[in-house]
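Asks: I need the structure of the sequence given here:
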Amino acid sequence: MIGTKPSGTVPATRVHAEGSVFAHRTLPEETPVAMVYDGTTHAVMMASPADIEDFAAGFSLTEGIVTRIDQIASSETIAHDRGIEARIWLSGPRAKALTARRRTLAGPVGCGLCGIDSLEQATRPLPALHRQGPVLTADEIASATDQLCDWQPLHDLTHGVHAAGFLLPGRGVILAREDVGRHNALDKLVGALARQGLDAGRGAVVLTSRVSVEMVQKCAMAACTILIAASAPTLHALRLAEEAGITVAGFTRGGSFDIFSHPQRLKNETRHVA
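Replies: Down below sits the predicted model:
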């Protein structure tokens, strides 16, 4: 049976220069999760089997299946021998829109990007967020990924998962979610924010990963205007961020960071950030 707990302990042999020793390792679980809308499977992702309701809500929002959390009429999580189903029922208008979207896809073969034709998905129009968003101090951005470390219990156990956190100006990181997939962690965070009635546009998303195209797209769909990452953005991700009006800070660690786009959301201070 596929695991439904986020981690498990297995035996291992630790090999080093002096020889080997028996050990135990706690490793992250990876489980197929099917997003099932109104009885039809839309996508299947490999994910950590935790916070599935947040995952379903966030995926629905960041993929444009719904535009507001109240357009999800109801949902439930069902565990099977081979994985987990997130069953989601949509309100009338959104259900019709998804049915029409499926109908246009009958026949063509894509590469499996969430059930949408791959080229269309990769270039989908994003909301324009140029005039929105909070302003952060350099210290708030520089310390963001360090703060996120305090919200990663699964990583502390396994050293094998990503995290996405939400930073509010003046308060720091107030919420985070973890997953084996960086996209899944972000979807779970977006879902958790929506389900708790928190406006993603009031703060910044903080990532343990690099910034890829999908991460910019998901932040734009969530109306979050600041993306802070421990690693690098891709060039294509930066082009999308510039167009959408999203501030991207990368290489955020050790008290420093690089601002790549829309620096107007960095508070004008005497501190110089190279």
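
Asks: only C-alpha atoms for contact and neighbour calcs from this point on.
Replies: Fine.

Asks: Which residue ranges of the stretch 51-200 of the chain form helices?
Replies: 52-62, 92-104, 118-122, 138-142, 144-148, 153-158, 182-195 (DSSP state H, counting those that start in this stretch).

Asks: tell me what the longest one is packed against?
Replies: Looking back up the chat, that one is helix 182-195. Using 3 or more C-alpha pairs under 8 Å, 6 or more residues apart in numbering; DSSP states H and E, the elements in contact with helix 182-195 are helix 52-62, strand 162-168, strand 172-179, helix 213-221.

Asks: Mind putting the ones you listed into a markdown table with mean neighbour count and distance to E140?
Replies: Listed next are these as a markdown table, based on neighbours: other C-alpha atoms under 10 Å; distance: least, C-alpha to C-alpha, whole Å:
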| stretch | mean neighbour count | distance to E140 |
| --- | --- | --- |
| helix 52-62 | 25 | 25 |
| strand 162-168 | 26 | 9 |
| strand 172-179 | 23 | 7 |
| helix 213-221 | 23 | 19 |
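
Asks: still on that earlier bit, any idea which of the helices of the stretch 51-200 of the chain gets closest to T40?
Replies: helix 92-104 (9.8 Å; C-alpha to C-alpha).

Asks: buried set for the closest one?
Replies: The neighbour-count criterion (16 or more other C-alpha atoms under 10 Å) identifies R94, A95, L98 as the buried residues of helix 92-104.

Asks: My read is that R253 contacts A142, right?
Replies: Yes: contact criterion C-alpha atoms under 8 Å: R253 and A142 qualify, at 6.6 Å.

Asks: The structure of the following sequence is requested for comparison with the preceding one:
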Amino acid sequence: MKLYSINTGLFKLDGGAMFGVIPKTIWSKTNPADENNLCTLAMRCLLVEDGNRLILIDTGIGNKQSEKFFSHYYLHGEDTLDTSLARHGFSRNDITDVFLTHLHLDHAGGAVAFENGELQPAFSNAVYWTNEKHWDWAVHPNEREKASFLSENILPLMENGRLRFIPWQKEQYQFTDQFSIRFAHGHTSAMMLPQLTYKDRIIVFVADLLPTAGHIPVPYVAGYDVFPLQSMSEKREFLHEAQQNNYILFFEHDPYAECCTLRQTEKGIRIDKVFSLEDI
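Replies: The predicted structure is shown next:
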């Protein structure tokens, strides 16, 4: 197995929304905000080369929405999904599987593109993976998440027969020999967290269970989470397991930290070492 970090660009979200009830005087120490109270976030995907499969985990926000739509998210940075793939010698046509941790717009927006004036799956040779529980949640959205689940990002996958469902009834599911899936339900229903065995280490793609390294303290839960108390419980359990077993955490949204390990402190579990995927 080989792993490649795929940067698709940066965007901004309100700092208060990202950290919920935590005061700005505290969260701004790790995630500084601009004059509009907006924090810079990454949209970092992960490419998994596993035998004859090339699996892309999440897709970023994409580029098919209007200029007005993107103005709300302040897209910036030099990286795109295509340039990042090319940097490692790949293109969209090489992707065999697109694994979507969940279907919020900043994770699944790049799954669909405009082709010849029509919405089409953006990866012509890939199958797309979600799970039935989360799919039903996304296509019948609650008012809290409705703005994050955009039909144009997800329905073309079903309409073109490219969608596959992963069983969600178990706490963990084996996707390939070295790629298992954990489930978390606090941020949104049945979010999937890839857990990879790589160079004799366990790497967990933590998605929005831990959007950034600044979210590691258990009470630091985003206002976007639909079940914040469940998020806290899931974080507490995962962080204990990760620290005890020396897991590597791979961050999707942290603009500074790509990977980290954890240590126990008097204040609870905190970051030990920060490093890039290439340093493993």
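
Asks: What would you report as the TM-score here?
Replies: Remark: TM-score between the superposed chains equals 0.25 [TM-score structural alignment, normalised by the length of structure 1]; 117 aligned residues with a C-alpha RMSD of 6.4 Å.

Asks: Look at R253 and A142 of structure 1 and report which has more neighbours.
Replies: Legend: neighbour count by other C-alpha atoms under 10 Å for R253 of structure 1 and A142, higher for A142 (23 against 17).

Asks: sorry, back to before: show me whatever sits in contact with both of R253 and A142 of structure 1.
Replies: When contacts are counted by C-alpha atoms under 8 Å, 6 or more residues apart in numbering, R253 of structure 1 and A142 have no shared neighbour.

Asks: would you list the helices and strands packed on helix 182-195 of structure 1 in CSV and tack on distance to H24 of structure 1?
Replies: Formatted as CSV, those follow (distance: least, C-alpha to C-alpha, whole Å):
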stretch, distance to H24 of structure 1
helix 52-62, 28
strand 162-168, 22
strand 172-179, 22
helix 213-221, 34
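
Asks: Between those, which one is closest to D258 of structure 1.
Replies: For D258 of structure 1, the closest of those is helix 213-221, at 16.6 Å, according to C-alpha to C-alpha.

Asks: Report the inter-axis angle for that closest one versus helix 182-195.
Replies: Between helix 213-221 of structure 1 and helix 182-195, the angle comes out at 10 degrees (axes from the mean of the first three to the mean of the last three C-alpha atoms, to 10 degrees).

Asks: Packing partners of the strand or helix carrying V274 of structure 2?
Replies: Secondary structure assignment for V274 of structure 2, by DSSP states H and E: strand 268-275. In terms of contacts (3+ C-alpha pairs under 8 Å, 6+ apart), strand 268-275 of structure 2 is packed against helix 228-244, strand 259-265.

Asks: The last one vs strand 268-275, what angle?
Replies: With the same axes, to 10 degrees as the basis, strand 259-265 of structure 2 and strand 268-275 are set at 150 degrees to each other.

Asks: And strand 259-265 of structure 2, what's buried?
Replies: Buried positions in strand 259-265 of structure 2, judged by neighbour count with 16+ other C-alpha under 10 Å: C259, C260, T261, L262, R263.

Asks: same check, this time on the first one
Replies: Of the residues in helix 228-244 of structure 2, those with enough neighbours to count as buried (16+ other C-alpha under 10 Å) are P228, S231, M232, E234, K235, R236, L239, H240, A242, Q243.

Asks: ok, and what's touching the very next helix or strand once past that helix?
Replies: Next along the chain after helix 228-244 of structure 2, taking DSSP H and E as the criterion, comes strand 248-250. By C-alpha under 8 Å, 6+ apart, the list of residues contacting strand 248-250 of structure 2 from outside reads R201, I202, I203, V204, F205, V206, A242, E258, C259, C260, T261.

Asks: nearest to D82 of structure 2, of those?
Replies: The closest of those, once distances to D82 of structure 2 are taken by C-alpha to C-alpha, is E258, at 19.3 Å.

Asks: In a strand, P156 of structure 2, correct?
Replies: No: per DSSP: H, G, I helix; E, B strand; the rest coil, P156 of structure 2 lies outside any strand segment and is helix.
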